[in-house]
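**Q** Based on what follows, work out the 3D shape:
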Amino acid sequence: MAIERKFLGLLLFLLGAAATLAAYRFGCSTPVTGLALTVPATAAVLVVRGPRPRTKGTLLVAAELEPDALGRLLARQEPDTLALYRTEQVTAELLELQDRYGLVLVVGREHDPRTKERLSASGLSRQVPDIAERAVILAGPKHFRKYVRGALTRLSVPGSHVRTARNR
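**A** Next up, the predicted model:
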């Protein structure tokens, strides 16, 4: 797939370059030249960036969000999304989200060893055996995201599979 993408990108680049030279040679108007320049630019993006990596599903790992924000975040996800949420106490809103979306609650204080273990590399690999094949979305405070990102690195989850959610 990568070789085909690079070949297609190179082909588009050469076609765009030829079109640009032809437009210049025959004195075509500016819009045609602008269009001819768009083709090589598109080809360069195709070669350098390429398509997003394919994943087996999504894992959402979150903490310290308002229940409404968490609900909106869960509502935007695909049905095969697995969601883990660290909280200090279980509320009626969280139980409703658990019933509606299958939210897995990790209950305990931030520095409780049992809570931290469930979000560590070994805990995540037990809860989500195919974690390296999933896209991962992190939401919550910076120190929480940094801790989970470190666990994901130890589990060889590619950085291109990990992103931070916008909690709006």
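
**Q** make it CA atoms for all contacts and neighbour counts henceforth
**A** OK.

**Q** what about A69, how many neighbours?
**A** Neighbours of A69 under the rule other Cα atoms under 10 Å: 13.

**Q** need the contact list for it.
**A** 167-168 (Cα atoms under 8 Å, 6 or more residues apart in numbering).

**Q** before we move on, which element is it in?
**A** Per DSSP states H and E, A69 falls inside helix 67-75.

**Q** Pull out the buried residues from that helix.
**A** By neighbour count on 16 or more other Cα atoms under 10 Å, the buried set for helix 67-75 is 70-71, 73-74.

**Q** For R163, state which of the residues you listed is nearest.
**A** Nearest to R163 among the buried residues of helix 67-75, counting by Cα to Cα, is L73 at 13.5 Å.

**Q** wait, that closest one sits on T164?
**A** No. Counting by Cα atoms under 8 Å, L73 does not reach T164; the two are 11.6 Å apart.

**Q** elements contacting whichever helix or strand comes after the helix holding A69?
**A** Next helix or strand after helix 67-75 toward the C-terminus (DSSP H and E): strand 82-87. Counting contacts by 3 or more Cα pairs under 8 Å, 6 or more residues apart in numbering; DSSP states H and E, strand 82-87 packs against strand 58-63, strand 104-107.

**Q** secondary structure class for V136?
**A** Under DSSP: H, G, I helix; E, B strand; the rest coil, V136 falls in the strand class.

**Q** and the residue lying closest to A151 once chain neighbours are set aside, how many residues sit next to it?
**A** Nearest non-adjacent residue to A151, counting by Cα to Cα, 6 or more residues apart in numbering: A121, 4.4 Å away. Residues lying near A121 (other Cα under 10 Å) number 20.

**Q** Now the second one, please; I'll put the structures next to each other:
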Amino acid sequence: MLFWCGVAVAEFGAVQPGYGLAWQPAAYAGAALLVALGLIVVRSAGRLRSRRAGRRLRLAAYLAGTLLVAYHLSAASPSPMTVTALLVYAVASVMAVWSHGGGAARTRATLLIATDLEPGTLRTLLAGRDQSTVAVYRTELITDELRELQERYGLVLVVGQEHDPRAKERLSASGLSRQVPDIADREVVLAGPRHFTRYVRGALARLAVPGTQVTTASVRLRQRA
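**A** This is a model prediction of the structure:
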């Protein structure tokens, strides 16, 4: 957002000293549209299921903003200020490309948060993860199979009904950060009903976990009687 606010100011001169249509209503309107565009890009990239698609969308936005400012400043009369601005945005574009390229190759540990899954589905999810995976599962009743999964995979059981305050607290921002201190550095996989994943996504957002690190698994849910 700071980047796109800078683009808006440089392009339309909505805040003096600036370029173009300083202090005119059209300048503020244009700047507001650019800032809104930046916000839409950030929100959209965070909601994409594919992390690679989210990175590409953000990268395209960075480069588009850089080219927009570079084009505007290149048309202005040469001055030390113009050259400095062009260098700043050139560095910003290089940093964007570098960070996104480096982020694609980095691997992260996984955190699985789930509820209401068929026992076989839960077992399959756990069996496909490595030893660094942390799995948190909310259940109303501890069964023998859940105990076996707890012993075999270190499954963290949150016992309580859907609206149990104690269970909800353990899946809240404070509860998750206490149980998984490095949660912001993990890939988070959610599995369960929509209202459950929505609640957990809200907790993850309060913990500043990037949306590109959060995915929802398409799994078979347990049939309620």
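
**Q** returning to that earlier point: what lines up with the residue nearest to A151 of the first structure in the second structure?
**A** Aligned by TM-score structural alignment, A121 of the first structure pairs with A173 of the second structure.

**Q** Roughly how far does its match sit from G211 of the second structure?
**A** Look at A173 of the second structure and G211 of the second structure: by Cα to Cα, to the nearest Å, they are 15 Å apart.

**Q** and if you look at I183 of the second structure?
**A** Distance, I183 of the second structure to G211 of the second structure, using Cα to Cα: 13 Å.

**Q** What is the aligned counterpart of Y199 of the second structure in the first structure?
**A** Match for Y199 of the second structure (TM-score structural alignment): Y147.

**Q** Where do the helices of the first structure begin and end?
**A** Under the criterion DSSP state H, helices of the first structure are mapped to 2-25, 30-48, 67-75, 92-101, 113-118, 121-127, 142-154.

**Q** Now K116 of the first structure. Nearest residue, chain neighbours left out?
**A** E110 (7.1 Å).

**Q** Tell me which residue of the second structure lines up with that neighbour.
**A** Aligned by TM-score structural alignment, E110 of the first structure pairs with E162 of the second structure.

**Q** neighbours around that match, how many?
**A** E162 of the second structure, neighbours per other Cα under 10 Å, totals 13.

**Q** and the helices and strands packed on strand 82-87 of the first structure as CSV, adding mean neighbour count?
**A** Output for these, formatted as CSV (neighbours: other Cα atoms under 10 Å):
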stretch, mean neighbour count
strand 58-63, 22
strand 104-107, 18
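
**Q** Tell me which of those approaches L11 of the first structure most closely.
**A** Nearest to L11 of the first structure, of those and by Cα to Cα, is strand 58-63 at 34.2 Å.

**Q** residues in the second structure matched by the closest one, start to end?
**A** Against the second structure, strand 58-63 of the first structure falls on residues 110-115 (TM-score structural alignment).

**Q** The matching stretch against the first structure, how far on average?
**A** Comparing stretch 110-115 of the second structure with its match in the first structure after superposition yields a mean distance of 0.4 Å (mean Cα distance after the TM-score superposition for the first structure).

**Q** thinking again about what came up before, would JSON lines of the buried residues of helix 67-75 of the first structure with distance to S125 of the first structure be doable?
**A** Formatted as JSON lines, these follow (distance: Cα to Cα, whole Å):
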{"residue": "L70", "distance to S125 of the first structure": "23"}
{"residue": "G71", "distance to S125 of the first structure": "25"}
{"residue": "L73", "distance to S125 of the first structure": "23"}
{"residue": "L74", "distance to S125 of the first structure": "22"}
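
**Q** picking that back up, same list (the helices of the first structure) but as a markdown table, adding distance to T81 of the first structure.
**A** Listed next are these as a markdown table, based on distance: least, Cα to Cα, whole Å:
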| stretch | distance to T81 of the first structure |
| --- | --- |
| helix 2-25 | 27 |
| helix 30-48 | 28 |
| helix 67-75 | 8 |
| helix 92-101 | 9 |
| helix 113-118 | 18 |
| helix 121-127 | 13 |
| helix 142-154 | 17 |
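
**Q** right, and those helices - which one's nearest V61 of the first structure?
**A** helix 142-154 (8.1 Å).

**Q** mind checking how far that closest one is from the chain centre?
**A** Its chain's C-alpha centre and that of helix 142-154 of the first structure lie 14 Å apart, by Cα atoms, centre = their mean, to the nearest Å.
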